[in-house]
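[1] Got a sequence here, can you model it:
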Amino acid sequence: MIIIKAGGSAITKKSVDFTPNMEVISRLAQEIKEAGRVSILVHGAGSYGHPIAKKYSLGKGYFDEYQLKGFSETRASVSELDSIVLKSLMQNGLTPVKIGTFSNFITSNGRIVEFHKEPLLRAIELGLLPVLTGDLVFDRTRVFSILSGDQIVSYLSKLLKPSRVIFGTDVDGIYTGDPKKENVKLIESITEENINEVFKFAKDTGDASGGMEGKLSEILPIFDMGIEIDVINLTKKGNLAETLRGNVKGTIIKKKNLSK
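    This next block holds a predicted model:
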């Protein structure tokens, strides 16, 4: 089983609100179809979710009635992106099925505490491609919270124990600093020997590789289970296809004492 996380920074245009990157979405669907080995796809919300969530401070949870308009707008916008992704997958001969994040997850203080897993398990058993997305969900302490695609991937990895997890972003992998700046290097391999150092890079830069500090915190539990995690640039043609074949074009995160 392979789980793919398609980052919102890759499948949407960050500089233009509510705009999909159709080239990346179409290629993602094509390469998943060609590989025929992907079991679950999780995608981020990108420019469909973040602008409204920021405007209404939805990440802080519920504190004022005016946020409810933003809650509704965000959910509708994320659903729109989800429909675009599903349509592209179907156009490429796949049989995707939406597993609703809002209806199936409950959080407490922003962390998953409840997941209705039967729809997902039945979809996998039937041979469908489950598709999930980062979204707003109800929260037992904050009323609602933003549940990221990265946290969903981490949770599902603990539940299903896939052979590999692939994170597709808009940069080439994990770096020694912010990849949008000069004088940083791509880290091709992360093991138990250097993972703490990598966390320090991410913390010191504040945003090493498009929010990589937060991503690494969700990756760590997957790493601890001995599962291989690959971080690649989804915006580059063929990167996902090559990675699915075992020729990783990016950063490999894996315990050293495990066989390749």
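[2] From here on, just use CA atoms for contacts and neighbour counts.
    Will do.
[3] quick check, residue 216 in a helix?
    Yes - Residue 216 forms part of a helix when assessed by DSSP: H, G, I helix; E, B strand; the rest coil.
[4] What sits closest to it if chain neighbours are left out?
    Counting by C-alpha to C-alpha, 6 or more residues apart in numbering, residue 199 is the residue found nearest to residue 216 once chain neighbours are left out, at 7.2 Å.
[5] what about the one you found, helix or strand, and which?
    Residue 199 is part of helix 195-205, with elements assigned from DSSP states H and E.
[6] can you give me the helices in this structure?
    8-11, 22-35, 50-55, 67-91, 101-104, 118-126, 149-160, 195-205, 212-224, 239-244 (DSSP state H).
[7] among the ones you listed, which is the most enclosed?
    Counting by mean count of other C-alpha atoms under 10 Å, helix 8-11 has the highest mean neighbour count of the helices of the chain, with a mean of 26.
[8] Second chain to compare with the first, below:
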Amino acid sequence: MAKKRIVIKIGSSSLTTNQGKLSEKQMEHVTQMIAASYRDNYEVIVISSGAVSAGFGEMGYPVRPQTLKGKQAAASVGQTVLMRHYQDRLNANGVVSAQLLLTRADFTDEERYHHMFNTFDELFKRGVVPIINENDATAVDELTFGDNDMLASLVSGFIHADQLIIWTDVDGIYNGNPLTDAHAEKIYSLTGLPAELIDGIDNSSSSSVGTGGMKSKLSAADRALSMGVPVFIGNGIHQHAVHDVIAGQGNGTYLYPTTDRPMKTKKQWIAFHSDIKGSLTVDNGAAEALVENYHSLLPVGIISVQGEFIEGDVITVYDSDGNLLGNGKAGISKNELATMIASGSSPASKTRTAIHRDDWITIKEEKKGESL
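    As a prediction, this is how the structure comes out:
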């Protein structure tokens, strides 16, 4: 029987004291939970914040720094402190861990993307628990994941996790802010996530040490669901908390994808990570062939070409009304396509493939969630 693969996202609030410093007690709770999950025969992947919290006191800051350079300096010191806590405690429980510091470029570059997958695969085969964080010491805004919630979501899809668990400081999703609204009601489960829930959520958090509130968690959950990964958002870290979540007894909200077909790793890269080089506008027949019939796109159905791209680049496709259909890898360069379109219907336009169906991913409008 295959092991269940579980991605666990640990936020700073789950690792720190009220003063924002790393808590020995909280670290013990978290590592005992990871070790118990490992003993329960789960493949565990940890996305852990906490580098800044672990580092600012070591540098002599009286409080958590607020400037970018202060945060990045604290992260560079704190990441080694944080990993030492993880490794010492996990080793004491017979668990070997590995550190991976990821950047957006590890996902956007296709070759690095595949190498990263191979690294994870080898760690899993060797029974090693990967502990992942963004490389906060060097990351800049335009090259970041936004927060570790989104990083956890992308990793969960990338490694085809059976469950993403996002630990937070509230016991799930509410239809209002439970800290300020006495009438806010808890949502115990949903299939899909309605856009109005994400847009209308109060993004405030009781924590002052994290970077993402509930809205960021829902956005990350929505991305994971689109890749076929179930999500749990809640609190209550203890030794057997992961087992309880998998058994349906977690203290939080369960979110389920609308499809039971996980998105292939290759198509995740095309949909979410690739650098878009251009776009095509297609007629109604080509749009139907791509989206409804899962056929490849032939040049004969293309109305216009935008941008500069060569064979193998990722491009976006729109219908004649300007609606987004999806992304795909170009099978023909922009210049060749433009020549085909200008010359009208030709044998090549009916036989060559502009986007092969194996290199295509439909990006549909979000559907409303259904409450269970």
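[9] quick revisit: quick one: which of the helices of structure 1 is nearest residue 176 of structure 1?
    Among the helices of structure 1, the nearest to residue 176 of structure 1 by C-alpha to C-alpha is helix 195-205 (5.7 Å).
[10] Residues in contact with that closest one: which ones?
    The contact list for helix 195-205 of structure 1 (C-alpha atoms under 8 Å, 6 or more residues apart in numbering) reads 176-178, 190, 208-209, 212-213, 216.
[11] report the angle between the axes of that helix and helix 212-224?
    Interaxial angle, helix 195-205 of structure 1 versus helix 212-224 (axes from the mean of the first three to the mean of the last three C-alpha atoms, to 10 degrees): 170 degrees.
[12] From residue 178 of structure 2, how far off is residue 194 of structure 2?
    Residue 194 of structure 2 is 20 Å from residue 178 of structure 2, where distance means C-alpha to C-alpha, to the nearest Å.
[13] same question, residue 162 of structure 2
    Noted for residue 162 of structure 2: a distance of 29 Å to residue 178 of structure 2, by C-alpha to C-alpha.
[14] So the two - more neighbours on which side?
    residue 162 (19 against 16; other C-alpha atoms under 10 Å).
[15] show me the contacts for that one.
    Contacts of residue 162 of structure 2 (C-alpha under 8 Å, 6+ apart): 4-6, 229-230.
[16] Compare those residues and tell me which has the most neighbours.
    Within these, most neighbours by other C-alpha under 10 Å means residue 229, with 28 neighbours.
[17] Tell me the residue in structure 1 aligned with that one.
    Using TM-score structural alignment as the criterion, residue 229 of structure 2 maps onto residue 227 of structure 1.
[18] coming back round to it: same list, the helices of structure 1, but as JSON lines with distance to residue 233 of structure 1 please.
    Listed next are the helices of structure 1 as JSON lines, based on distance: least, C-alpha to C-alpha, whole Å:
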{"stretch": "helix 8-11", "distance to residue 233 of structure 1": "8"}
{"stretch": "helix 22-35", "distance to residue 233 of structure 1": "10"}
{"stretch": "helix 50-55", "distance to residue 233 of structure 1": "21"}
{"stretch": "helix 67-91", "distance to residue 233 of structure 1": "18"}
{"stretch": "helix 101-104", "distance to residue 233 of structure 1": "25"}
{"stretch": "helix 118-126", "distance to residue 233 of structure 1": "26"}
{"stretch": "helix 149-160", "distance to residue 233 of structure 1": "16"}
{"stretch": "helix 195-205", "distance to residue 233 of structure 1": "18"}
{"stretch": "helix 212-224", "distance to residue 233 of structure 1": "13"}
{"stretch": "helix 239-244", "distance to residue 233 of structure 1": "7"}
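[19] To residue 255 of structure 1, which of those lies closest?
    The closest of the helices of structure 1 to residue 255 of structure 1 is helix 212-224. By C-alpha to C-alpha, the value is 7.0 Å.
[20] chain center to the closest one, what's the gap?
    12 Å (C-alpha atoms, centre = their mean, to the nearest Å).
[21] what does stretch 174-192 of structure 1 give?
    Worked out by C-alpha atoms, centre = their mean, stretch 174-192 of structure 1 lies 19 Å from the chain centre.
[22] Check which residues of that stretch are buried.
    Judged by neighbour count using 16 or more other C-alpha atoms under 10 Å, the buried positions of stretch 174-192 of structure 1 are 174-179, 187-190.
[23] In TSV, list the contacts of helix 195-205 of structure 1 along with distance to residue 236 of structure 1.
    Listed next are the contacts of helix 195-205 of structure 1 as TSV, based on distance: C-alpha to C-alpha, whole Å:
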residue	distance to residue 236 of structure 1
176	21
177	21
178	19
190	22
208	19
209	16
212	19
213	23
216	22
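[24] Between which two of the residues you listed is the distance greatest?
    Across the contacts of helix 195-205 of structure 1 (C-alpha to C-alpha), the longest gap, 16.9 Å, separates 178 and 190.
[25] Find the nearest non-adjacent residue to residue 22 of structure 2, please.
    residue 16 (4.4 Å).
[26] burial count for that neighbour?
    Residues within reach of residue 16 of structure 2, counting by other C-alpha under 10 Å, total 21.
[27] mind listing what the counterpart of it in structure 1 touches?
    In structure 1, the residue matched to residue 16 of structure 2 (TM-score structural alignment) is residue 12. Contacts here follow C-alpha under 8 Å, 6+ apart; on that basis residue 12 of structure 1 touches 18-22, 45-48.
[28] returning to that earlier point: what about the residue nearest to residue 22 of structure 2, distance to residue 78 of structure 2?
    Distance, residue 16 of structure 2 to residue 78 of structure 2, using C-alpha to C-alpha: 13 Å.
[29] who touches both of the two?
    50, 53.
[30] thinking again about what came up before, tell me which of the helices of structure 1 lies nearest to residue 258 of structure 1.
    Per C-alpha to C-alpha, nearest to residue 258 of structure 1 of the helices of structure 1: helix 212-224, 11.2 Å.
[31] Quick check: residue 256 of structure 2 touching residue 163?
    No - in this structure, residue 256 of structure 2 is not within contact of residue 163 by C-alpha atoms under 8 Å, at 9.8 Å.
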